[in-house]
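pasting the structure only:
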């Protein structure tokens, strides 16, 4: 599908992530060579005996768990490592290196920033991952992006080759954090509405 086929009034949210990848990103990437990895969480590059596996993932700026205190700054840093390392592991490879890209407002707490990075550092040490670079700069909002590199003899677990009778593995309680975050978000919304009503009444009096 050509980009001209899209209604210029459509937003990316209305088009959807999967359609963007299928109809636009993959065809454009196809012009540069190999494209099967576009469907996966990682790109796998053959390098002799082992395969090099590369991924990138970011933490949403409005992550509810962090916004409402279910996750502190140290845990946020650990989470950045885990979302990237898990992608490498999902391809049957071992995560070995991490690059960390951080953008944050000038008024962001220096202490909280150090806590985020200490969480990143500690989780990397636990998983045997080396931080080998990255980028840090000021921006209008907090942004945490990781780029992980791994290697192994596998790297052959692909979404496009998955089929019936194959096993799917998950860790932890699926949906637990989403449910807690949703409940907290609703509760917080109710409290904000009540506070607004009380403030409005106070102003009128």
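That came through, no problem. If you're wondering where the values come from, they're calculated on a predicted model, not measured in any experiment.

alpha carbons only for contacts and neighbour counts from here, please
Will do.

now whichever strand or helix holds residue 187: how far from the chain's centre is it?
Using DSSP states H and E, residue 187 sits in helix 176-204. Chain-centre distance of helix 176-204: 27 Å, with Cα atoms, centre = their mean, to the nearest Å.

Summarise which helices and strands it is packed against.
Packing partners of helix 176-204 (3 or more Cα pairs under 8 Å, 6 or more residues apart in numbering; DSSP states H and E): helix 64-67.

Repeat the analysis, applying 7 Å as the threshold.
The helices and strands touching helix 176-204, judged by 3 or more Cα pairs under 7 Å, 6 or more residues apart in numbering; DSSP states H and E, number zero.

Please point out which parts of stretch 52-67 sit buried.
For stretch 52-67, a neighbour-count test (16 or more other Cα atoms under 10 Å) marks 52, 53, 54, 55, 56, 57, 58, 59, 64, 65, 66 as buried.

Show me those residues that map onto strands.
Counted as lying in strands by DSSP state E, out of those, are 52, 53, 54, 55, 56, 57, 58, 59.

Which residues are in contact with the residue nearest the centre of the chain?
Centroid-nearest residue in the chain: residue 58, 3.4 Å away (criterion: Cα atoms, centre = their mean). Residues near residue 58 by Cα atoms under 7 Å, 6 or more residues apart in numbering: 80, 144, 145, 146.

Including neighbour count and distance to residue 191, could those residues go into a markdown table?
Formatted as a markdown table, the contacts of residue 58 follow (neighbours: other Cα atoms under 10 Å; distance: Cα to Cα, whole Å):
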| residue | neighbour count | distance to residue 191 |
| --- | --- | --- |
| 80 | 23 | 30 |
| 144 | 19 | 29 |
| 145 | 20 | 32 |
| 146 | 22 | 35 |
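
Nearest to residue 44 among these?
The shortest approach to residue 44 among the contacts of residue 58 belongs to residue 146, at 16.9 Å (Cα to Cα).

Relative to residue 38, how far out is that closest one?
From residue 146 over to residue 38 the distance is 18 Å, taken as Cα to Cα, to the nearest Å.

putting a second one here so we can go through both:
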């Protein structure tokens, strides 16, 4: 039998391959695989469901990840997918597989973080599962949300002429991870050495270890009478996510470098690492901000909203996906986000 390495397909190629022969048979299944969340019929409103898994050694490292922060982040990354559908999260389930090196007290810390996230976002823990693992910790969380049918936003609705918008700022979480990995390497060589993170570290570390989901934007959109034409959360880097929207919508995109929001601490830390700040924004990942498109007629509604930036325009598919630099050059964008299967 021929053996094909999963790396040749990548995460989303593998998902497409494994699910291509599945056909939805239930009338209540409105949208299955292929977006930030599935959509299920639920009366006057529709239900959105998303599942994510975090694996020790792949998605987190206990050298520098506190258990309470991990519990909080594990919830947030799932709620971010619900927000990306323009829905409000309501419930989660939590399943964990753990080795015998974890004590009850350690799990108390993990669940304290989960509880803190549930309190912050007003969601209920309604179930899950616990089992053993031969090595390390695995966390799987399912998030459930709800929204009126007319307000749910998919990746597939972007149209030529739509404006591309971004919430918050990008690249900081990646740079926070680089700081942690740098200090981990120093610690391995000299366990007596105390970390020296630098003046930009507090914000960058917070963005990496304890991110927040932009559920607030769901309320903002509703208040302002805006329904994005497409939307996705930025978990794998801006470049990867704009490609997902363009593929699903059958369009191209022009991203303006001057319109990509980057925090000042991230700008300065990137330069210290001899990195181009726009590269960290395009390929970094784990920012959990929202990338969305709007009809140009809604421009005035969003122009002066806080923490929201117009970063480009949707163009015809044949024009590709490109970056317009501050220097006036135009370059093709390559989707070089997080590789979930490693090298």
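Nice, thanks for sending it over. What you are looking at is a predicted structure, and each value in this text was computed from that prediction instead of being measured.

related to what we said a few turns ago, looking at structure 2 now, which of the contacts of residue 58 of structure 1 still hold up?
Comparing the contacts of residue 58 of structure 1 with structure 2 on both residues aligned by TM-score structural alignment, their matches' Cα atoms under 7 Å, the contacts found in both are 144, 145, 146.

Same list (these) but as a markdown table, adding secondary structure and distance to residue 166 of structure 1.
Shown next, in a markdown table, are those (DSSP: H, G, I helix; E, B strand; the rest coil; distance: Cα to Cα, whole Å):
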| residue | secondary structure | distance to residue 166 of structure 1 |
| --- | --- | --- |
| 144 | strand | 34 |
| 145 | strand | 31 |
| 146 | strand | 30 |
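
of the residues you listed, closest to residue 34 of structure 1?
Distances from residue 34 of structure 1 to those, taken by Cα to Cα, are shortest for residue 146, at 23.1 Å.

now for the closest one: what does it line up with in structure 2?
Alignment note: residue 146 of structure 1 maps to residue 141 in structure 2; criterion TM-score structural alignment.

Now do the same contact list for the aligned partner of residue 94 of structure 1 in structure 2.
In structure 2, residue 94 of structure 1 lines up with residue 88, judged by TM-score structural alignment. When contacts are counted by Cα under 7 Å, 6+ apart, residue 88 of structure 2 touches 82, 145, 146, 147, 215, 218.

residues in structure 1 aligned with stretch 312-329 of structure 2?
For stretch 312-329 of structure 2, there is no aligned range in structure 1, judged by TM-score structural alignment.

whoops, stretch 220-229 of structure 2 was the one
Using TM-score structural alignment, stretch 220-229 of structure 2 pairs with nothing in structure 1.

looking at structure 1, which of the contacts of residue 88 of structure 2 still make contact?
The contacts of residue 88 of structure 2 retained in structure 1, by both residues aligned by TM-score structural alignment, their matches' Cα under 7 Å: 82, 145, 146, 147.

now the helices for structure 1?
Applying DSSP state H to structure 1 gives helices spanning 12-15, 17-20, 26-30, 64-67, 73-90, 110-127, 176-204.

Now do the buried residues in the last one.
When burial is assessed from 16+ other Cα under 10 Å, helix 176-204 of structure 1 yields the following buried residues: 181, 184, 185.

Pull up the gap between the counterpart of residue 79 of structure 1 in structure 2 and residue 33 of structure 2, please.
Under the alignment by TM-score structural alignment, residue 79 of structure 1 pairs with residue 73 in structure 2. Relative to residue 33 of structure 2, residue 73 of structure 2 is positioned 24 Å away (Cα to Cα).

Compare those two (neighbour count), which wins?
residue 73 (22 against 15; other Cα atoms under 10 Å).

OK, contacts around residue 139 of structure 2?
Residue 139 of structure 2 is in contact with 53, 54, 55, 95, 96, 97, counting by Cα under 7 Å, 6+ apart.

same question, residue 165 of structure 2
For residue 165 of structure 2, the contact set (Cα under 7 Å, 6+ apart) comprises 291, 292, 293, 308, 309, 310, 311.

and those residues, which are buried?
291, 292, 293, 308, 309, 310, 311.

Mark which of those are part of strands, please.
291, 292, 293, 308, 309, 310, 311.

What lines up with the third one in structure 1?
Residue 293 of structure 2 maps onto no residue in structure 1, with residues paired by TM-score structural alignment.

what's the burial count for the closest residue to residue 293 of structure 2 other than its chain neighbours?
Among residues not flanking residue 293 of structure 2 along the chain, residue 164 sits closest, at 4.6 Å (Cα to Cα, 6 or more residues apart in numbering). Other residues lying near residue 164 of structure 2 total 28 when counted by other Cα under 10 Å.
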